[in-house]
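Q: please find the sequence and the predicted model below.
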Amino acid sequence: MSERQLLSEGHSEIVEKKSRFIGRALPITSEQQAQDVIKAIRKQYYDARHVCYAYCVDQITRSSDDGEPSGTAGRPILDMIGYACVQNVLVVVVRYFGGVLLGTGGLTRAYGQTAKEALEAAEQMEILAGRKIELVCDYNDYGKVDYLVRTGQIPVYGSEFGAEVTFSVMLEEEKYEDFIKEVTDLSGGRVRMDAGNPLKYGLVGDEVRLL
């Protein structure tokens, strides 16, 4: 699975045996920002029993059980971050104790599920390694190449329609050689292609974002 980043904050809330778990997933750019946000959330939820968290930023990974049994809160939150392949992220789960003990298994599931739902609620950008390829062709060949692009779900990044058609696509690195061959075979070599250097780009739905 490719790397991802959050573009917005995600919220979640679950209730498990009268305990209330509130999740927040936030994009961050530094460890200091993570600590500042955690401090602010502790202040906001001053009356909560536990404020547990995990974050990954600048190749730094930290987590906290904040008084819960070891490995039942911070670890499952961190695991959810890992499963989602999200970088530069902080996930905080606040617990209001409901008077019923959940046990280590129940705590692990509750913290993990709250973190998972908070991450899923945030808008995410997929980070991919690839190349920008500019293609120039006549209108007859454009129909064939456009069909290839659409069926392959390849993002188009800008188009110009003049005497010829000029358009660019963002192509994942592992698809590069096959795409070049397919376009060459499809058009008999008539489509002119100019491939840029390898780069990383973001994908939000069908929208390409250069990084």
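A: Received it, and whenever you're ready, just let me know what you need.
Q: from here on, just use CA atoms for contacts and neighbour counts.
A: OK.
Q: what's the longest strand in the chain?
A: Using DSSP state E, we find that the single longest strand of the chain is strand 124-137.
Q: what's that one packed up against?
A: Contact here means 3 or more CA pairs under 8 Å, 6 or more residues apart in numbering; DSSP states H and E; on that basis strand 124-137 packs against strand 3-6, strand 165-172, strand 192-195, strand 199-204.
Q: who wins for proximity to residue 182 among the ones you listed?
A: Residue 182 sits nearest to strand 192-195 of all these, at 12.1 Å, using CA to CA.
Q: and the closest one, how far from the chain's centre?
A: Strand 192-195 sits 30 Å away from the centroid of its parent chain (CA atoms, centre = their mean, to the nearest Å).
Q: quick check: buried residues in the lengthiest helix in the chain?
A: If you go by DSSP state H, the chain has its longest helix at helix 103-121. Neighbour-count burial for helix 103-121 flags 107-119, 121 (criterion: 16 or more other CA atoms under 10 Å).
Q: for comparison:
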Amino acid sequence: MPSVIAAAVHVELVIKKSRFIACVEPMPDRAGAQQVVAGLRAAHPGAAHVCWALLAGGQSAAVDDGEPSGTAGRPMLDVLRHQDLDGVLATVVRYFGGVKLGAGGLVRAYTDSVAQALLQAQKVPIIKLLQLRCTAPYALEGMVRRELDAAGARLDAVAHGDDVLFEFSLKAEEAVSLRIRLGNAGHGRIAWPGMDQ
């Protein structure tokens, strides 16, 4: 199950006199990631590189920022993928210490920087919610509310018209069993507008 991290975590490694300042943080999109990277560049004007990787669905990215191609951004992204994360930005600010690391050394340095930060990060599973709506006669309002509560659904809105309209969010895997329970308890009087019956 994919996870996101709860909060930003920073670590610093020194490898052959180069400083690697790594951060992993929750990030939903590329625009936000680019703002963070711009802020790091401004905060670290003497840094040789500000490399980053974003794993966020279709907005993922891997940027080497002047390091040899494939030695920074891609390895950082691979660490995020290996940890089954989503919605996470990894950044590494490098201050060059005068000793060249070579391609393999760079890959290890950037990989280790991100991995060390992730060791300290709290991971939170991503739970996909389904938005649903149903209508019920007034006489069944209490029963529907109890069933929604028992299923762990979040009640988003209730509207009273000819019937009672419930809009709620629920874990996707719970939806089918809830519909069956409501259908049985309501003896066919629960309707699901916009959904196939």
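A: Alright, I've got the coordinates. On a predicted model such as this, the values are computed, not experimentally measured, just so you know.
Q: before we move on, the earlier item: make CSV from the helices and strands packed on strand 124-137 of structure 1 and add distance to residue 183 of structure 1 to it.
A: As requested, those are exported to CSV (distance: least, CA to CA, whole Å):
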stretch, distance to residue 183 of structure 1
strand 3-6, 29
strand 165-172, 12
strand 192-195, 9
strand 199-204, 21
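Q: of those, which is nearest residue 128 of structure 1?
A: Among those, if distance is taken as CA to CA, the winner is strand 199-204, at 5.5 Å.
Q: coming back round to it: residues in structure 2 aligned with the helix or strand following the longest strand of structure 1?
A: Scanning forward in sequence from strand 124-137 of structure 1 by DSSP states H and E, the next helix or strand is helix 139-151. Counting by TM-score structural alignment, helix 139-151 of structure 1 pairs with no residue of structure 2.
Q: what angle separates helix 139-151 of structure 1 from strand 165-172?
A: Relative orientation of helix 139-151 of structure 1 versus strand 165-172 (axes from the mean of the first three to the mean of the last three CA atoms, to 10 degrees): 30 degrees.
Q: about what we covered before: farthest-apart pair in the buried residues of helix 103-121 of structure 1, please.
A: It's 107 and 121 that sit farthest apart of the buried residues of helix 103-121 of structure 1, by CA to CA, at 21.2 Å.
Q: which outside residues touch stretch 159-175 of structure 2?
A: The set of residues external to stretch 159-175 of structure 2 that reach it, using CA atoms under 8 Å, 6 or more residues apart in numbering, is 127-138, 141, 151-158.
Q: now do 7 Å
A: 127-138, 141, 152-158 (CA atoms under 7 Å, 6 or more residues apart in numbering).
Q: gap between the two ends of it?
A: Distance between the boundary residues of stretch 159-175 of structure 2 (CA to CA, to the nearest Å) amounts to 21 Å.
Q: do the same with stretch 96-112 of structure 1
A: Start-to-end, stretch 96-112 of structure 1 (CA to CA) is 16 Å.
Q: and the residue most central in space within structure 2, what is it in contact with?
A: Residue closest to the average C-alpha location in structure 2 (CA atoms, centre = their mean): residue 87, at 3.0 Å. Counting by CA under 7 Å, 6+ apart, residue 87 of structure 2 makes contact with 4, 26-28, 55-56.
Q: now, among those, which is nearest to residue 99 of structure 2?
A: Using CA to CA, the contacts of residue 87 of structure 2 come closest to residue 99 of structure 2 at residue 55, 30.5 Å.
Q: right, and the helices and strands packed on strand 124-137 of structure 1 - which one's nearest residue 66 of structure 1?
A: The closest of those to residue 66 of structure 1 is strand 3-6. By CA to CA, the value is 24.6 Å.
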